[in-house]
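Peer 1: 3D, please:
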Amino acid sequence: MSTLPIADEQVGVDVDFHDVRRVFPGTVALDGLNLHIPGGQLLALLGPSGCGKTTALRLLAGFDSPDAGTIAVGGRDVRGLPPNQRDMGMVFQAYSLFPTMTARDNVGFGLRMRRHDSGKRSARATELLELVGLSDHVDKYPHQLSGGQQQRVALARALAIRPRVLLLDEPLSALDAKVREQLRDEIRRLQVELGVTTLFVTHDQEEALSMADQVGVMRAGRLEQIAAPQRLYDEPATAFVATFVGTMNRLEAIMVDGSSVRIGDQTLPIRGASPGGAGTPVEVLVRPEALRIRPDVEGVWEVFVATFRGATTRLQLRRGEESASADVPSEVASSYPPGARCSISLPDGPALVAPPQPSAP
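Peer 2: Alright, predicted model coming up:
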């Protein structure tokens, strides 16, 4: 497989949303979105269904228009430009290949619409199909290709026009897990090689965290937080981000005052705004891998499930109606058989706290 860049020297362009608002009947899809994608970076928008991430992508592509605000590409406001004048490549969840065209002709279709001669179209398509690992499949039709191969053709087609911006709308969700993992690595490799600014919309945390330079978490039309993947995971700005990205324990605690919280035998400073004054019930949010655990015959926590996960084993703990997860190295997991008693503690340093979640009816 070729690993050489196939585009001319290409510098990614900045993309900027400024106070973008989009309202549908009964729904505020985007509520003053401000978003900056530095040139050449891949930004993933992550969030639950209906949060506005796909609306943002459609506005950038030109398939819809904002009710307010501006969208700029390379410093130029693109509002009012039709999609075919925005120089953007797009890959959808559905492959949308032409069934009566070969892989080569599918990839060259955009160049054909731009009136490139057949020789240049064929050469460019062949080059791109080699780049995505399909050099042996250039003359096959879509029905002769697997799902992963069809999505590679769709990706090559999006890149054929040398887009200034690449838009990926949940392109991997229809694939099985193994193919999805392989293709996300392939997309990231190509994006880095070509330096194309990319907006990737997904509901899959693992995809977002593993592929993106930055991840923006959306909720109800607004950005809750945008940060590099590790910072987003380690330092979530809000309780919503903390619980939406990765697994998060919510442990019962009590506020000591407006700046510290008491959980078990520990008193810790809090991070962010206080949810209440002294005596306020709260929950402390902590990752399973950060939760400290030790065998303790007098401990108030009990192990009830141990799940092997390779290098680590996840222990499911309970204390009355309260539950928690803790990750321990697998080589010491035998110290925590089901029924074992243990104690837990939190890392030193500021704790993220949130109001208690309402009980299920």
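
Peer 1: rest of the way, CA atoms for contacts and neighbours
Peer 2: Will do.

Peer 1: List the buried residues for the helix or strand containing V284?
Peer 2: Following DSSP states H and E, one finds V284 within strand 281-286. Residues of strand 281-286 classed as buried: 281-286 (neighbour count, 16 or more other C-alpha atoms under 10 Å).

Peer 1: now for that strand, which elements pack on it?
Peer 2: Helices and strands touching strand 281-286, as assessed by 3 or more C-alpha pairs under 8 Å, 6 or more residues apart in numbering; DSSP states H and E, comprise strand 249-255, strand 351-354.

Peer 1: Of those, which is nearest R231?
Peer 2: strand 351-354 (14.2 Å; C-alpha to C-alpha).

Peer 1: Output the contacting helices and strands for the closest one.
Peer 2: Partner elements for strand 351-354 (3+ C-alpha pairs under 8 Å, 6+ apart): helix 239-244, strand 266-271, strand 281-286.

Peer 1: After the helix with the most length in the chain, which helix or strand is next?
Peer 2: Ranked by residue count under DSSP state H, the longest helix found in the chain is helix 177-194. Sequence-wise, the next helix or strand downstream of helix 177-194 (DSSP H and E) is strand 197-202.

Peer 1: quick one: contacts of the following helix or strand past that following strand?
Peer 2: Next helix or strand after strand 197-202 toward the C-terminus (DSSP H and E): helix 205-211. Helix 205-211 is contacted by residues 42, 44-46, 184-185, 188, 202, 215, 229-230, 245-246 when judged by C-alpha atoms under 8 Å, 6 or more residues apart in numbering.

Peer 1: The structure of the following sequence is requested for comparison with the preceding one:
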Amino acid sequence: MPRSEYALTEADRAVIHALQIAPRADWSRLAPVLRSRPDTLARRWARITAAGTAWCGTLGLHTGETPPCLAWIEVLCTGGRSQVRSALLTEDPHVLSVFETTGDRAMLLFVAFPDLSMLDEHLSTRLSRLPGVTGTRTHLVTAVHRSGPRWRLDRLTPAQTHRLIDLPGRPREPGAGAVPSLRPEDRRLVLALAEDSRLSVAELARRQGGSESATRRRLIRLESSGTLTHHCRPAPLYSGWPVSVVMWADSPTADLTAVPPIVHLRETVEFMSITGPHNLAIALTLRSLEDLPACASTLMRRMPGLRIADSFVVLRCHKFAAQVLGPDGRRTRTVPPDIWSRPVPLPTGL
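Peer 2: Prediction:
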């Protein structure tokens, strides 16, 4: 079908915004806020997800009392066998996002592992053996100041947004206490929700072969601790914000405990402290490439001393937060983010 047939309407965007705030809320609770009927909203969402223009998913990356090991990895490559390379990276459960970019790197990855040793194992037994890879640069994430699930379409009024804040199903911020260790049954729950965070408790229990009451208790425990991150995301090419840019930047202030104001910019999707020659990674979404200079100026004006060292435009996103995207940017399927499994070595000379 022509791409125009998959365009999101204003009503579609309102549903997506509501689910970004309360991704597991029942349609019956969302209906009064969106001034619609529950069955109408359910049909609309079914059409949106069938087209792949938006989705709800879940990430649960914590492995116990310590946070996961997250990193941005620049992959330096020759030009040959790029399709094989991108396919292998897309199927990797540890590689959450795969971007082809401008600049002197061929690909940019966002990855997650339980610990540094498993990241090192992955670099030596998988990434270094990919066809055409000549080197990698790894930037460990030391703090996440803003993550992708907090980005909003902003289609609802402030009054509508306020009515959604306390609805059941709204993701909670991580608490100050220790995050509970993920048991094997917890991991199965996380992987089931990765494809569709709106799965009912009954369906989750059926898939795992457990009782609804036990599944509900497990889900509440993981949500209340902040272990689970539910998110709703429109496909960028259909969201009205089709251009993605990643920047390496330097801040003279190493301690960013006080969240800088640029975190709340409309264009900011992710803002992280990283290791390496630059101490910040900033991911942006823009309405057009022409907006990039003005956005960069705004970043530097709102955060005195900020220096943008490098910026690169995403030419194609193969995978985003475990969701596989087709050439036209629509979601086609999910690769379960089983970050706890050991990396499977690739054969040499692939």
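
Peer 1: So after superposing, what's the score?
Peer 2: The TM-score (TM-score structural alignment, normalised by the length of the second structure) is 0.23; 134 aligned residues with a C-alpha RMSD of 6.5 Å.

Peer 1: returning to that earlier point: and the buried residues of strand 281-286 of the first structure as a markdown table, adding distance to L167 of the first structure?
Peer 2: Output for these, formatted as a markdown table (distance: C-alpha to C-alpha, whole Å):
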| residue | distance to L167 of the first structure |
| --- | --- |
| P281 | 44 |
| V282 | 41 |
| E283 | 38 |
| V284 | 37 |
| L285 | 34 |
| V286 | 34 |
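
Peer 1: wait, which of the residues you listed is closest to V192 of the first structure?
Peer 2: Distances from V192 of the first structure to the buried residues of strand 281-286 of the first structure, taken by C-alpha to C-alpha, are shortest for V286, at 33.3 Å.

Peer 1: tell me what the longest helix of the first structure is packed against?
Peer 2: Helix 177-194 of the first structure sits against helix 147-160, helix 205-211, with contacts defined as 3+ C-alpha pairs under 8 Å, 6+ apart.

Peer 1: so which of those helices gets nearest L33 of the first structure?
Peer 2: Proximity to L33 of the first structure (C-alpha to C-alpha) singles out helix 205-211 among those, at 19.4 Å.

Peer 1: In that closest one, which residues are buried?
Peer 2: For helix 205-211 of the first structure, by 16+ other C-alpha under 10 Å, it's 205, 207-209, 211.

Peer 1: before we move on, what about stretch 28-42 of the second structure?
Peer 2: For stretch 28-42 of the second structure, the neighbour count (16+ other C-alpha under 10 Å) marks 30-31, 33-34, 38, 41-42 as buried.

Peer 1: and the two most separated of these?
Peer 2: V33 and A42 (14.3 Å).

Peer 1: and after the helix or strand where N106 of the first structure lies, which helix or strand comes next?
Peer 2: Here N106 of the first structure, judged by DSSP H and E, is contained in helix 103-107. Downstream of helix 103-107 of the first structure, the next assigned helix or strand under DSSP H and E is helix 109-113.

Peer 1: immediately after that following helix, which helix or strand?
Peer 2: Where DSSP H and E defines the elements, the next helix or strand beyond helix 109-113 of the first structure is helix 118-131.

Peer 1: Next, the angle helix 177-194 makes with that following helix.
Peer 2: 120 degrees (axes from the mean of the first three to the mean of the last three C-alpha atoms, to 10 degrees).

Peer 1: Who are the packing partners of helix 118-131 of the first structure?
Peer 2: In terms of contacts (3+ C-alpha pairs under 8 Å, 6+ apart), helix 118-131 of the first structure is packed against helix 103-107, helix 109-113, helix 147-160.

Peer 1: Name the stretch among these that sits most buried.
Peer 2: Counting by mean count of other C-alpha atoms under 10 Å, helix 103-107 has the highest mean neighbour count of these, with a mean of 27.

Peer 1: my guess is T134 of the second structure contacts C77, does it?
Peer 2: Yes: in this structure, T134 of the second structure is within contact of C77 by C-alpha atoms under 8 Å, at 5.2 Å.

Peer 1: Looking at the two, which has the bigger crowd around it?
Peer 2: More crowded of T134 of the second structure and C77, by other C-alpha atoms under 10 Å: C77, with 20 against 13.

Peer 1: I am finished for the moment; much appreciated.
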